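**Student:** any chance you could fold what I've pasted below:
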Amino acid sequence: MVDQKLLLDIIARYEATYFAVNRQINSLFREAMPEGLTVEQYSVLRYLRKQGKTNSSELADTFCVGRSSITALTTRLFDKQLIERQQDSKDRRVTYLKLSPAGEQLTDQSEIKIQEMLALHIQHFDEQEALQFITTYEKLAKVMSGTYGIEGGETEQ
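**Tutor:** Next up is the predicted model:
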């Protein structure tokens, strides 16, 4: 276990670094996105790109926002013709959301731009540093989501 003084120092460094990196990543995302699309809207499009289709409740849970916020956001994306709504064939109360062809094209183009921009920064790490960073960051994500130690035989230390 880390001693208290060191722990507080690590937390302060994490907060400062997180703020700086997050601000820059949001800036990169805004550069890669077309005019009139917010980072939140683009994040939903990226999620739909990876998932294929989902419903509003899952999006709200995934992005830790209320269902009314997701409804407003997805309505804007629908109005921009970037997503489509599809009713479940067995339960008409369930509506799935998926990318439209225009949404697929937009995310394809934007993903290339984002990957190119992130690669410019990641290339400053050697292979070992990059792998150690992502392994540690993935561990943090699992710890924070409560899944650390559940899959893959990981043990808590």
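**Student:** CA atoms for contacts and neighbours, from now on please.
**Tutor:** Will do.
**Student:** secondary structure element for the residue nearest to the spatial centre of the chain?
**Tutor:** By CA atoms, centre = their mean, the chain has its centre lying nearest to S43, at 5.8 Å. In this assignment (DSSP states H and E), S43 forms part of helix 39-51.
**Student:** what sits up against that helix?
**Tutor:** Contact partners of helix 39-51, identified using CA atoms under 8 Å, 6 or more residues apart in numbering, comprise 26, 29-30, 33, 54, 59, 73-74, 77, 82-83, 97-99, 103-104, 107.
**Student:** got a list of contacts for the following helix or strand past that helix?
**Tutor:** Moving toward the C-terminus from helix 39-51, the next helix or strand (DSSP H and E) is strand 53-55. The contact list for strand 53-55 (CA under 8 Å, 6+ apart) reads 48, 94-99.
**Student:** rerun at 10 Å
**Tutor:** Contacts made with strand 53-55 from outside it, assessed by CA atoms under 10 Å, 6 or more residues apart in numbering, are listed as 47-48, 83-87, 94-99.
**Student:** here is a second sequence; please produce its structure as well for comparison:
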Amino acid sequence: MESDSIHAIISAYENLSVYTTDQVQEAVQKVIKKYGITFEQFCLLRLLELKPGTSPIQIADYFNINKSGVSIRIGRLVDKGYIEKKMIDNRSHGLYTTEAGKELFLKGQQKIHELVGEWIRELGEEDSKEFIRIYWKINEIIKKQRVNK
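**Tutor:** Okay, the predicted model is just below:
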């Protein structure tokens, strides 16, 4: 592939990625603002709702951030009563959403589903499935690159 073509594709990706991410953040902004959390904290809450018992080390790996950064984020959500720590064994603990955290997650998730649902209806089933297939492929490339670093 030619350099100009690669540059054009990268530029298009940047524009689309930033815009769509912004649209998703905007969709949940009213909900998270009401609950006093950031979009990043909402993403952490979402992970814990989908994978209860996740450890801080697993969170750091999942979001590709350092453990001290995870500790700060966890502390803020614990202080607000949206997640709680439960001992798994004598040396480690897992993180779980509280009832308040579940409520917040569901309200934010509903906003995302409404927005993305509109996109999917416009795209149609075939294009939506193709988009997800390609996005999964990109995700796998990202995972491989992390492992190789």
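**Student:** so how far is the helix holding S43 of structure 1 off the chain centroid?
**Tutor:** On the basis of CA atoms, centre = their mean, to the nearest Å, helix 39-51 of structure 1 is displaced by 7 Å from the centre of the chain it belongs to.
**Student:** so which residues of structure 2 form strands?
**Tutor:** Taking DSSP state E to define them, one finds strands in structure 2 at 83-87, 93-97.
**Student:** same for the last one, what does it pack against?
**Tutor:** Packed against strand 93-97 of structure 2, as judged by 3 or more CA pairs under 10 Å, 6 or more residues apart in numbering; DSSP states H and E, are the following elements: helix 39-50, helix 56-63, helix 67-79, strand 83-87, helix 99-123.
**Student:** biggest helix in structure 1, by residue count?
**Tutor:** helix 4-32 (DSSP state H).
**Student:** buried residues of that one, list them for me.
**Tutor:** Within helix 4-32 of structure 1, the residues scored as buried using 16 or more other CA atoms under 10 Å are 28-30, 32.
**Student:** equivalent analysis for stretch 88-98 of structure 1, please.
**Tutor:** Counting neighbours by 16+ other CA under 10 Å, one finds that the buried residues in stretch 88-98 of structure 1 are 95, 97-98.
**Student:** ok so, going back, name the nearest of the buried residues of helix 4-32 of structure 1 relative to Q132 of structure 1.
**Tutor:** Closest approach between the buried residues of helix 4-32 of structure 1 and Q132 of structure 1, by CA to CA: L28, at 23.3 Å.
**Student:** thinking again about what came up before, possible to save the contacts of strand 53-55 of structure 1 as TSV with distance to Q115 of structure 1?
**Tutor:** Formatted as TSV, these follow (distance: CA to CA, whole Å):
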residue	distance to Q115 of structure 1
Y47	16
L48	18
I83	23
E84	26
R85	29
Q86	30
Q87	34
V94	34
T95	32
Y96	28
L97	25
K98	23
L99	20
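**Student:** just curious, which of the residues you listed is nearest to E111 of structure 1?
**Tutor:** Among the contacts of strand 53-55 of structure 1, Y47 lies closest to E111 of structure 1 (CA to CA), at 12.0 Å.
**Student:** from M1 of structure 2, how far off is whichever residue in structure 2 pairs up with the closest one?
**Tutor:** When structure 2 is aligned by TM-score structural alignment, the residue opposite Y47 of structure 1 is L47. In this view, L47 of structure 2 and M1 of structure 2 are 37 Å apart by CA to CA, to the nearest Å.
**Student:** same thing with I120 of structure 2?
**Tutor:** As judged by CA to CA, I120 of structure 2 and M1 of structure 2 stand 30 Å apart.
**Student:** ok, the two, which is more surrounded?
**Tutor:** Remark: of I120 of structure 2 and M1, I120 carries more neighbours, 16 against 5, as counted by other CA atoms under 10 Å.
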